[in-house]
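*Asks:* can't give you the sequence, but here's the structure:
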């Protein structure tokens, strides 16, 4: 079974889909791995590093797409390349399917089986394949580094002959994978850290990292018969906003992490909240690529609003491309190994498996994902 590893063509993308260590792992499984020439150069992996572990180099991109059984990338493919792939080829990468309807349609028409790595279910067995978590973890780290770089203060407390320097305060909104790493990184750098999340159950995690959990008394929130939190009333949402505004006003750095898969990011910080913040403070909007959490943030720009720097730089994991490629490659390798039949030396596309059910978007010339069908048909 021939596996092709494609060079990334997205402008500014320095991450690579597979590093030599993972290629070696796939070769040992019995796969024929062909990497496009120059695939690893952005992370200083020469072609020879891949051939040394058993891969071959493909110099003709179109021929590589036409002849391969499995095609691996990091970013979603250009639509015009879908038709080059052979029928029933398996394409694995980020796909952003809910925002890329023409891409999904092209895969259906070409009979290409498309796996969207973002949609791998977050189960215990799938943790080792979870690209969203591994990249968000690095994004949270970089967000703090960017915030510290833009702030004209130091983060830690220092006692000096000239007096004591107070620590900076970092406020993190959203305590998922990115938020937790941001908390840990800011604490390591010596900042005083506060965090907020709409889920009170994460308070223990926040405290375990040495940060303060910002509580906003929303009154009775209740839950449904299935145990889910009921939707907040407009009054409760306003109370939540006011609570966050107070924390933002005290902070030197605010980091927003809230993203909704397949939908625009929620607006969390508006201009009125920014105007209450101290001049010289910094906001890092980690959701800028999907619409932004912060009013006025701009993709790949640092703008100043009412004396506050708003950092809207995209692809934060790409700023530590070597490490990001290492973990993405491991996730991808684990995904392939999990479904690899060692006897036949073939990838077993088991459509009854929960991981495949969650992540396979197109199969045999049809839309396969029930989630995709239900959301797109609304």
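*Replies:* Arrived safely. Just so it is clear, the structure is predicted and the values come from calculations on it, not from any experiment.
*Asks:* could you use CA atoms for every contact and neighbour count after this?
*Replies:* Noted.
*Asks:* isn't residue 152 right next to residue 280, touching?
*Replies:* Yes: using C-alpha atoms under 8 Å, residue 152 is in contact with residue 280, at 7.1 Å.
*Asks:* here comes the other one, which I'd like you to weigh against the first:
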């Protein structure tokens, strides 16, 4: 019996990505015997892939019901309530599931008997790098943030020497040196800006400087009356608490601030207070990539672009969807890698003892398997009891 993979059309507002693109589907069909890929009509339009492209790749273009009637369903955005109801016992769902932000969806999927593999839970180990959708999307987000900042800033990014005089380069400060932050640094640098990077983790200095940016170090003065371990912990604690004030002079000097400090499932740390915004030059730009979790800036409004103290503050929630062609291509490759990792003699039968599937598995056999997500649900269940 053929293994079937369903690719529904994404219905979230602003979501233009698709979980599988024709080229990647073509390669999958060529390597897996007895496989059928069902793509919902119009699923790829947002990423500029037509239904004819999918048919040419060997996929079946179907209606919404048939796309969800598959052994394995692949999505980008977490499923809506309606989509959860379309899934049932024995089916597998692969996609971004926002388990820490939407634990109730995990519970609903478990109750439906769906086995779910959350792409954001893929472990950060070397053999799982090809499945790392989160890093791929973060890289796109960092790139797009720098481009948006350059578009909004009423100044040039690069140094320019003209007959009318010399224009100094823009000063860009990137807060957070994770995947998104490093890509924002690299992109701003390519655009000719003078770039500075900050991260509370001192070891990131080397990565920031390797991209040609200057590392911002915050000095914290505390009493050195502890042993080495206690002193280090106290420095870390005080630095975290005083970050907004310590960053203020660096923020005031910046034309553009791109903030990326985000911990999944927790409110974003406050790095930019209102006084710091007021100290920036009029026309300056803040792109807050932590907006989905409240933002690193005190004035950020999730999903909105506002002006505060004559500073433009952007709170985007899904920048990868603004680059749907490459975002879909990279995402499709990571999803396909997940599928191929779990294939066994033509069927999708992942080994849940394997670290990749053990950690990526969100629900299975009617239960929420991720311990942290279960912890978020238990207080609610106790209240009901």
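*Replies:* Nice, I can see it. The shown structure was predicted, so the numbers you read here are calculated from the model rather than taken from an experiment.
*Asks:* quick revisit: so residue 152 and residue 280 of the first structure - more neighbours on which side?
*Replies:* More neighbours surround residue 280 than the other of residue 152 of the first structure and residue 280, with 16 against 12 (other C-alpha atoms under 10 Å).
*Asks:* so who does the corresponding residue of the second structure for the more buried one touch?
*Replies:* Aligning on TM-score structural alignment places residue 280 of the first structure opposite residue 283 in the second structure. Going by C-alpha atoms under 8 Å, 6 or more residues apart in numbering, residue 283 of the second structure touches 153, 154, 255, 310, 311, 312.
*Asks:* how about JSON lines for these, with secondary structure and distance to residue 340 of the second structure added?
*Replies:* Formatted as JSON lines, the contacts of residue 283 of the second structure follow (DSSP: H, G, I helix; E, B strand; the rest coil; distance: C-alpha to C-alpha, whole Å):
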{"residue": "153", "secondary structure": "coil", "distance to residue 340 of the second structure": "44"}
{"residue": "154", "secondary structure": "coil", "distance to residue 340 of the second structure": "48"}
{"residue": "255", "secondary structure": "coil", "distance to residue 340 of the second structure": "46"}
{"residue": "310", "secondary structure": "coil", "distance to residue 340 of the second structure": "51"}
{"residue": "311", "secondary structure": "strand", "distance to residue 340 of the second structure": "47"}
{"residue": "312", "secondary structure": "strand", "distance to residue 340 of the second structure": "45"}
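*Asks:* counterpart of residue 253 of the second structure over in the first structure?
*Replies:* Per TM-score structural alignment, residue 253 of the second structure is aligned with residue 250.
*Asks:* also residue 141 of the second structure?
*Replies:* Under the alignment (TM-score structural alignment), residue 141 of the second structure pairs with residue 139 of the first structure.
*Asks:* the helix or strand that contains its match vs the second structure, average offset?
*Replies:* Counting by DSSP states H and E, the element that carries residue 139 of the first structure is helix 131-150. On superposition with the second structure, the mean distance recorded for helix 131-150 of the first structure (mean C-alpha distance after the TM-score superposition for the first structure) is 0.7 Å.
*Asks:* how about residues contacting that helix?
*Replies:* Helix 131-150 of the first structure has contacts (C-alpha under 8 Å, 6+ apart) with 117-118, 154-155, 177-182, 185-186, 253, 255, 282-284, 286, 309, 311, 315-317, 319-320, 324, 327-328, 331-332.
*Asks:* can I get the buried part of the contacts of residue 283 of the second structure as one PyMOL selection?
*Replies:* To isolate the buried ones among the contacts of residue 283 of the second structure in PyMOL, judged by 16 or more other C-alpha atoms under 10 Å, type:
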select buried, resi 153+255+311+312
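*Asks:* nearest to residue 198 of the second structure, of the contacts of residue 283 of the second structure?
*Replies:* residue 255 (15.4 Å; C-alpha to C-alpha).
*Asks:* verify the stated contact: that closest one with residue 287.
*Replies:* No: if you go by C-alpha under 8 Å, residue 255 of the second structure and residue 287 don't touch, sitting 11.4 Å apart.
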